[in-house]
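>>> Curious how this folds, go ahead:
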Amino acid sequence: MASGFPVGRILRQPTVILARMNAQAQEYYPQLDSLRAVAVLMVIFSHFLAGGPWGDYGVRLFFVLSGFLITSIILSHKENMKVTGASVAVVARNFYIRRSLRLFPIYYLALSIYLLLAIVSKKEMGGVVDDWVWHFSYLTNVLVFLRREWVGPLSPYWSLAVEEQFYIGWFWLVLLVPRSRLPAVIVLVICAALSFRLAAIVNGINHYADVLLPACMDTLAAGALLAVATHACYQNDFAQVRTWLQSNAGRLGWVVLLCWVLLVLSSFGLDKENLVRRLVTNSLSSIVFVYFVYRCYQGFGGAIGRLLSTPQLIAVGRFSYGIYVYHMLVLLVYRQYLSRWIPGIAFSERSPVVQKAVDCLVLTLLTLAIAYWSWVYIEKPCLRIKNRYSEGLGST
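Got it, this is the predicted structure:
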């Protein structure tokens, strides 16, 4: 063996990479929280005031964020296992327990409140009494597809069902697929999602098929592809790609702007059953939102950076999950029980615009207050329990 051969450096390589991954996983990116806030504010803007595709944009942004963050976490777990020798069973158990502690408590609390209100008031509320099994099983999206219609105030839970279904299967795909082949597999998943939507159109299946997991996978996988491109374990694999992206940032900005214009035109100008809209909306969303997630991950500068770094927006992003879970429940209770007590109701006949603005303001403030209370007294205590289930994981 040649005396200059770097044996020590090679033996230290896994530990060095692990240290970098753990540092990356534990580093906080506040602008990503602000992006969560933007996503959920688009949703409540659509549901409380304006309608239109803004809520769908917010959901697609959440999908890209979820694909990016969850894939980054699983990659850290996977590489950590090589160094620590943790078993797949331990890592899988802890991963799913931690996900459950993050998502289940307020989701099932909100569902229970819906169910109780429906029983007490004897009102349909989207059939929650008859369909509770679907919602409690995270199958709201499947129910929407089978019914070929939205299911009342619980309709937004279709996206939560998609994300939960994604978490269940994606963990194993990222964990078991060899590191070198994972980028290609993710690209194939994106192509498969496009093929699924095309097959649905060719076979005359209505646009509610687009809420099923396979139809949404290109948006989720686009975020996952970004995770691969930025994760420490791939630091040497995509160096040339990252250099090219950085040197062409200006041109890419114009491409993203064009995609955004096309996305808005397709959303407002085409019917939901239109072939072009059903095929390209997710793809355009993926391009636009992957760009913004990447820029927030790196840190926007200038006026946009200052806006995304405001403490208020970051705080809203931290409890954005609660805002999404509760906002339609707040709308339901407000319309049925509280609106008569809200100042400004007298304007309803003379000025519907003023009344709608008052309703939107009150609904937003109520939702933010309830979500913040939930974050402090329910979600954060559950997150502290997560620390008990860190064995074998490469990030917290």
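>>> From here on, just use CA atoms for contacts and neighbour counts.
OK.
>>> hang on, isn't H207 packed against R278?
Yes. Between H207 and R278 there is a contact at 7.4 Å, judged by CA atoms under 8 Å.
>>> higher neighbour count, these two?
R278 (23 against 18; other CA atoms under 10 Å).
>>> show me what contacts H135?
By CA atoms under 8 Å, 6 or more residues apart in numbering, the contact set of H135 is L111, Y157.
>>> Can you name the helix or strand that it falls in?
helix 128-136 (DSSP states H and E).
>>> Show the subsequent helix or strand relative to that helix.
Scanning onward from helix 128-136 (DSSP H and E), the first element met is helix 140-147.
>>> now the helix holding H135: how far from the chain's centre is it?
Centroid separation for helix 128-136 versus its chain: 23 Å, with CA atoms, centre = their mean, to the nearest Å.
>>> Can you check what angle separates it from helix 140-147?
For helix 128-136 against helix 140-147, the angle by axes from the mean of the first three to the mean of the last three CA atoms, to 10 degrees is 130 degrees.
>>> Quick check: the gap between the residue positioned nearest the centre of the chain and V129.
Nearest to the mean C-alpha position of the chain, by CA atoms, centre = their mean, lies F62 at 2.7 Å. Distance check for F62 against V129: by CA to CA, to the nearest Å, it reads 29 Å.
>>> Quick one: classify the residue lying closest to F63 once chain neighbours are set aside as helix, strand or coil.
In this structure, F63 finds its nearest non-sequential neighbour in L220, 5.1 Å apart by CA to CA, 6 or more residues apart in numbering. On the three-state scheme (DSSP: H, G, I helix; E, B strand; the rest coil), L220 is labelled helix.
>>> Compute the number of surrounding residues for L220.
If we define neighbours as other CA under 10 Å, then L220 has 31 of them.
>>> my read: it touches T71, true?
No. Using CA under 8 Å, L220 makes no contact with T71, being 9.7 Å away.
>>> ok, now which ones touch V330?
L363, L366, T367.
>>> one more to put side by side:
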Amino acid sequence: MLLVIVDHVEGFRFDFGLSSFWGNPAVPMLGQLGVTLFFVLSGFLITYLLLEEKEKLGEIKFGAFYLRRVLRIWPLYYVVVILGLFVFPHLDFFFFPHQTPLVSQSLGMKTALYAFILPNVAKELYPAVPYLSQAWSIGVEEQFYIIWPVLVHFSRSYLRNFVLLAGGVFVVAQLSWALTTPQRHILPINEVTDFIKNFLFFFRIQCMAIGGIFALVLLRNWTGILSVLTSRLVQAAAWTLTLALIVRGQTIPYATHEMYSVLFGVLVLNLAQTDTSVVSLRHKWLDYLGRISYGLYMLHGIAVVVGIRVASLLVADASPAHHLLTFLVAVVVSILLAALSYHYLETPFLTIKKRFARIQSGS
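The predicted structure is shown next:
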């Protein structure tokens, strides 16, 4: 989550005409990798619970699964959508340079796309809506949730289907890029092909499928593979390579997010097995941040703008203190907003959600 906040602090500062590190290629990549990690973790958790439900109870109740996802995702999602489309555009404090005036254009179609949980489609068809730019990943998540339980329930070979889905989406995404590059001219470059190319680039359900493969390895206790993945050497290599690539702003040729997903999968697998992990995240405050992480993700854009406004009132715009204060206020306000959302908006729905839980998840 912190990676995404850093990315958006720098991006928002650039949009507001303030000094930023947005020109450094490592910064925009931080946000993208933060979302990829989120996808891998989501695929890992959801797959583990679905597999356990099928193996322990003999079947997956689709209605209960979808209802749990609705109760977890929709309440805060729709609050943020309403704020972004209908409230913030009319408040001077939240005015976003160059973007707020565009919100009213095609408002009806935007409203319909966001209402039907298609923010990733809206992202490709229309200019970004301030405070909703992060919602595209929620659309990808929800579309993954439609497909995944069916595959898990009816599949006889989980691994084969995981690989087929992950590999299929990756191949289609790479083909779309290859066939629309100006150097090849194999397909015409127009609005349709450009939409397909960009939509598939962000439609990273293969990253969630990769997370699911690691969940399968853990649940089935494939000791041969686990002994390798949980070894200190492999963990140290995964942590070192991941951190080095992030810091240097480098990408892995030809399979960037898929390769990062594998690295993230190794880390998530070991963090889930506390007795093998070389890094421990078992702390009360980290556990709490994990519980409010959805609110942190959905509401941090509001906090970043609050940080910019507060910093501009207290220090000179061009000073390093302005930059630092923006970030600190953004982090603190993000946590406050997420905590308020969790306790007063999300918790009542989460309480209902527990009634439909067939397999209890861990903390």
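>>> Just to confirm, what residue in structure 2 is aligned with the residue nearest to the centre of structure 1?
Counting by TM-score structural alignment, F62 of structure 1 corresponds to F38 in structure 2.
>>> Can you name every helix or strand that the helix or strand hosting its match contacts?
In this structure, F38 of structure 2 sits in helix 26-57 according to DSSP H and E. Counting contacts by 3 or more CA pairs under 8 Å, 6 or more residues apart in numbering; DSSP states H and E, helix 26-57 of structure 2 packs against helix 2-15, helix 136-154, helix 205-219, helix 232-248, helix 256-272.
>>> Repeat the analysis, applying 6 Å as the threshold.
helix 2-15, helix 205-219 (3 or more CA pairs under 6 Å, 6 or more residues apart in numbering; DSSP states H and E).
>>> ok, I113 of structure 1 - how many residues close by?
By other CA under 10 Å, 12 other residues sit near I113 of structure 1.
>>> ditto for G31 of structure 2
20.
>>> got it, and F154 of structure 2?
With other CA under 10 Å as criterion, F154 of structure 2 counts 11.
>>> one step back: to which residue of structure 2 is the residue nearest to F63 of structure 1 aligned?
Match for L220 of structure 1 (TM-score structural alignment): M208.
>>> same check, this time on V354 of structure 1
Using TM-score structural alignment, V354 of structure 1 pairs with A321 in structure 2.
>>> got a list of what L296 of structure 2 touches?
By CA atoms under 6 Å, 6 or more residues apart in numbering, L296 of structure 2 lies in contact with S334, A338.
>>> Distance of it relative to A330 of structure 2?
Noted for L296 of structure 2: a distance of 10 Å to A330 of structure 2, by CA to CA.
>>> what do you get for G43 of structure 2?
Separation of G43 of structure 2 from A330 of structure 2 (CA to CA): 28 Å.
>>> Then F95 of structure 2?
Applying CA to CA to F95 of structure 2 and A330 of structure 2 gives a distance of 17 Å.
>>> Show me which of the two is the more surrounded one.
A330 (26 against 15).
>>> so which strand or helix has the aligned partner of that one in structure 1?
Aligned counterpart of A330 of structure 2 in structure 1: L363 (TM-score structural alignment). Assigned by DSSP H and E, L363 of structure 1 belongs to helix 352-374.
>>> next one: that helix to chain centre, how far?
23 Å.
>>> Give me the contacts around that helix.
Residues outside helix 352-374 of structure 1 that contact it (CA under 6 Å, 6+ apart) are F48, L49, G322, I323, H327, F347, S348.
>>> Same check on stretch 93-110 of structure 1?
C382, K386, Y389.
>>> what range in structure 2 matches it?
Taking TM-score structural alignment, stretch 93-110 of structure 1 hits residues 63-80 over in structure 2.
>>> angle of the strand or helix carrying M109 of structure 2 against helix 136-154?
Counting by DSSP H and E, the element that carries M109 of structure 2 is helix 107-115. Counting by the same axes, to 10 degrees, helix 107-115 of structure 2 points 40 degrees away from the direction of helix 136-154.
>>> What are the buried residues along helix 107-115 of structure 2?
For helix 107-115 of structure 2, the neighbour count (16 or more other CA atoms under 10 Å) marks K110, T111, L113, Y114 as buried.
>>> between those, which is closest to L57 of structure 2?
Y114 (35.3 Å; CA to CA).
>>> Matching that closest one against structure 1, which residue comes up?
So Y114 of structure 2 corresponds to H135, using TM-score structural alignment.
>>> ok so, going back, take the contacts of stretch 93-110 of structure 1 and write them to CSV, including neighbour count, distance to V255 of structure 1 and secondary structure.
Output for the contacts of stretch 93-110 of structure 1, formatted as CSV (neighbours: other CA atoms under 10 Å; distance: CA to CA, whole Å; DSSP: H, G, I helix; E, B strand; the rest coil):
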residue, neighbour count, distance to V255 of structure 1, secondary structure
C382, 19, 42, helix
K386, 19, 41, helix
Y389, 17, 43, helix
